[in-house]
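[1] fold the stuff below for me.
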Amino acid sequence: MDYVTMGRSGLKVSRACLGTMNFGSGDHPLAGCGEGEAAQIIGAFLDRGNNFVDTADAYTGGQSEEVVGRAIKGRRDEVVLATKGFMRQGHGPNHRGLSRAHLTRALEASLLRLGTDHIDLYQCHGWDDTTPIEETMATLDGFVRSGKVRYIGCSNFTAAQIVEAQWAADRAGTTPFISLQPQYSLIARSIEAEILPTCERHGLGTLVYSPLGSGVLTGRYGRDNDPDEDSRLGRFLKAGIPAARTWAQELLSDRNLDIVEEVRTVAAELGTTSTAVALAWVRQRPGVTSVIIGPRTPEQLDGALASLTLDLPAETLARLDEVSQTTTIPLVNGVNDPTRPAATRPGRS
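    Coordinates of the predicted model:
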């Protein structure tokens, strides 16, 4: 098993990180993997020597954390367990964000749902411009000193926000971030411009999400066919939420489908799958520590793990780089990576 160090720390993680955003059942729009199958996926993932599992308090209304907690019971010491806080968890004004009030409540709730006494990597799920970053970093440092959290990280932060956070921790002599969780794939490459270099300078490793572009890069979508109703994009296209429909439609832009066609061509030439090509490209990119995979079935897990062992030839990497080159847009404030092209700025992970 190939383990790597996360950022400027001693934490060893597998190159594959199991994403659990789909774990849960019921009417939640992201729920697509029931508890029985989720437990099989987690067990198989760990049995193969992988140790990195990522969830969040916002995933499937908290179900994801509960499912993960029950699945790793008895194997807790094998797991580098990551979760996140920030998203709204109640109706009051202090039930969202990165304030001491909200994060303290959110951490305690996550510990309860996960059935554990500590989180290995606790991440800020987004930037909060209503809370001083000094308060956030001091609060997270308190979690570490209490033993309830081992390491801290962030998700969806811009380069400038990473710098602010690390400087705040340095000034106060408190715990810095060791990781960033950004979106990264052949259709969403804008973190290369500023964010990845900033992570390197400031000691952050990366666990990248949506390496398959929310499923677009699997090759299951094309210009001549509508997404299946049971697919993630299909569910969002038929949802009654305008923003969700717009996000799904933009993912199927002409630019993105051009990339999909090139990935299909490469896959045929190499005798492999589009999924394997897209995942291999991400794994081989400079600055990527771990790649988050989000299987909904044991079969998808098998395919994803096999794909992460594929090494693409240099000439193939160059072809994929050329077809997927992108430009950035001006910085704006927001939870998601604001340098991401508008056509690839979906909901957060």
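
[2] when you work out contacts or count neighbours from here on, use the C-alpha atoms and nothing else.
    Will do.

[3] and the spatially most central residue of the chain, how close does it get to Ala188?
    The chain has Tyr209 as the residue nearest its centroid, 3.2 Å off, counting by Cα atoms, centre = their mean. Distance, Tyr209 to Ala188, by Cα to Cα, to the nearest Å: 11 Å.

[4] for the comparison step, fold the sequence that follows:
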Amino acid sequence: MEYRQLGASGLRVPQLSFGAGTFGGRGPLFGAWGTTDAAEARRLVDICLDAGVTLFDTADVYSAGASEEVLGAAVKGRRDQVLISTKAGLPMGDGPTDWGTSRSRLLKAVDDALRRLGTDHIDLFQLHGFDAGTPIEEVLATLDTLVRSGKIRYTGVSNFSGWQLMNSLATADRHGHPRHIAHQVYYSLIGRDYEWELMPLGRDQGVGALVWSPLGWGRLTGKIRRGAPLPDGSRLHRTADQGPPVAEELLYRVVDALDEIARETGRSVPQIALNWLLQRPTVSSVIIGARNEAQLRQNLGAVGWSLAPEQIARLDAASARPAPYPYFPYERQEGFARLNPPMLRRPAGQDAVVLG
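    Predicted structure coming up:
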């Protein structure tokens, strides 16, 4: 397994990490993701650790806290072997303090997460979304308090826009608070919006990407084909409208390219889609999920090899979309392109440390 620095920090994380959204199985959304109990989770953690996957990501909102509970039970007795990442901020109820990132909400959310996880610290605590109703100064001061108390080690965000993240980083610098080192983002071959604003920001400011839904909300599993209905049992039957949107022609164009490269390499469609992400700038770790052992082992096969440059170029071309404003002039008009040449708009790759 290859280990990478998480942003501009001393924390090393595996290039693949495990998402515990399938743990617990409470509610219509997360019940569709998976219903893994503690015994099953412990087996999946065993497989991860054997493969060098040491980072496990969850959130308080996943199965209304059950995901954290199951993960805590699964790592009990080996807490020193794992890194735990969790998130808070999304609604856990309808009460005035059940959502958001106010001081009272964050202090309670962290204590609740520690109790459910059965641990005394969280290695990476992330704000699950931007809270427009709470001053950034209040949020960062509270996170500073939690870091100083030892309850959390590092902080990050998830699903922030560029200005929201940059404002948070600048405010942290102004007041001497800990900077966010990670941004958990949606990024896939059928969802490359991360590249326009957030990737250059991450490189410039030292914020590493933790990629969620790298298989495009289950669309790049190798089971969806042009002209064919969704396979029986696909969670897309129940959750497609809650995931990132994708144009059908883009999806099928990418799947066609993946199928072609799968025949050339002998690798599976998901393995190729994951490997492509691992070559992208600023990506520190790609979060994989699994409802069972077979799925997990399949996804773990995405590492230990690399796509050829020509294959990457074909996937780039198949997944390309027109640049949105204000980026399209830099792609299409010579005058703007001269100000921002491609080598500056396309940051260099992530340095890596390879261990075992």
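
[5] tell me the counterpart of the residue nearest to the centre of the first structure in the second structure.
    Superposed on the second structure with TM-score structural alignment, Tyr209 of the first structure falls opposite Trp212.

[6] name the nearest residue to its match, sequence neighbours excluded.
    Excluding the flanking residues, the one nearest Trp212 of the second structure by Cα to Cα, 6 or more residues apart in numbering is Tyr186, at 5.1 Å.

[7] now that the match of Tyr209 of the first structure has come up, it's in contact with Gln184, right?
    Yes - Trp212 of the second structure is within contact range of Gln184, at 6.6 Å (criterion: Cα atoms under 8 Å).

[8] which position in the first structure pairs with the residue nearest to Trp212 of the second structure?
    Under TM-score structural alignment, Tyr186 of the second structure pairs with Gln183 in the first structure.

[9] so how far is Ala280 of the first structure from its match?
    Following Cα to Cα, the distance that separates Gln183 of the first structure from Ala280 of the first structure is 16 Å.

[10] out of these two, which sits in the busier spot?
    Each of Gln183 of the first structure and Ala280 has its neighbours counted (other Cα atoms under 10 Å); Gln183 has more, 28 against 22.

[11] wait, that one sits on Val208?
    Yes - using Cα under 8 Å as the test, Gln183 of the first structure is close enough to Val208 to be in contact (5.6 Å).

[12] nearest spatial neighbour of the alignment partner in the first structure of Val82 of the second structure, chain-adjacent residues omitted?
    Alignment note: Val82 of the second structure maps to Val79 in the first structure; criterion TM-score structural alignment. Counting by Cα to Cα, 6+ apart, Asn51 is the residue found nearest to Val79 of the first structure once chain neighbours are left out, at 4.8 Å.

[13] what do we get in the second structure for that neighbour?
    Alignment note: Asn51 of the first structure maps to Thr54 in the second structure; criterion TM-score structural alignment.

[14] one more: Ile293 of the first structure?
    Checking TM-score structural alignment: Ile293 of the first structure goes with Ile288.

[15] how much does the helix or strand encompassing Ala82 of the first structure stray from the second structure?
    When elements are defined using DSSP states H and E, Ala82 of the first structure is found to belong to strand 80-85. By mean Cα distance after the TM-score superposition for the first structure, the fitted strand 80-85 of the first structure averages 0.4 Å away from its aligned residues in the second structure.

[16] centre of the chain versus that strand, how much separation?
    In terms of Cα atoms, centre = their mean, to the nearest Å, the centre of strand 80-85 of the first structure is set 11 Å apart from its chain centre.

[17] check which residues of it are buried.
    80-85 (16 or more other Cα atoms under 10 Å).

[18] residues in contact with it: which ones?
    13, 51-58, 97-98, 103, 106-107, 110, 119-125 (Cα atoms under 8 Å, 6 or more residues apart in numbering).

[19] onto which residues of the second structure does whichever helix or strand comes after that strand map?
    Using DSSP H and E, the helix or strand that follows strand 80-85 of the first structure in sequence is helix 100-114. Mapped onto the second structure using TM-score structural alignment, helix 100-114 of the first structure spans residues 103-117.

[20] check the mean deviation of that stretch from the first structure.
    Mean deviation for stretch 103-117 of the second structure: 0.9 Å (mean Cα distance after the TM-score superposition for the first structure).

[21] quick one: contacts of that stretch?
    Contacts of stretch 103-117 of the second structure (Cα under 8 Å, 6+ apart): 60, 65, 68-73, 86, 88-89, 97-99, 120-122, 138-139, 142-143, 146, 151.

[22] now, of the residues you listed, which are buried?
    60, 65, 68-73, 86, 88-89, 97-99, 121-122, 139, 142-143, 146, 151.

[23] fine by me, thanks again.
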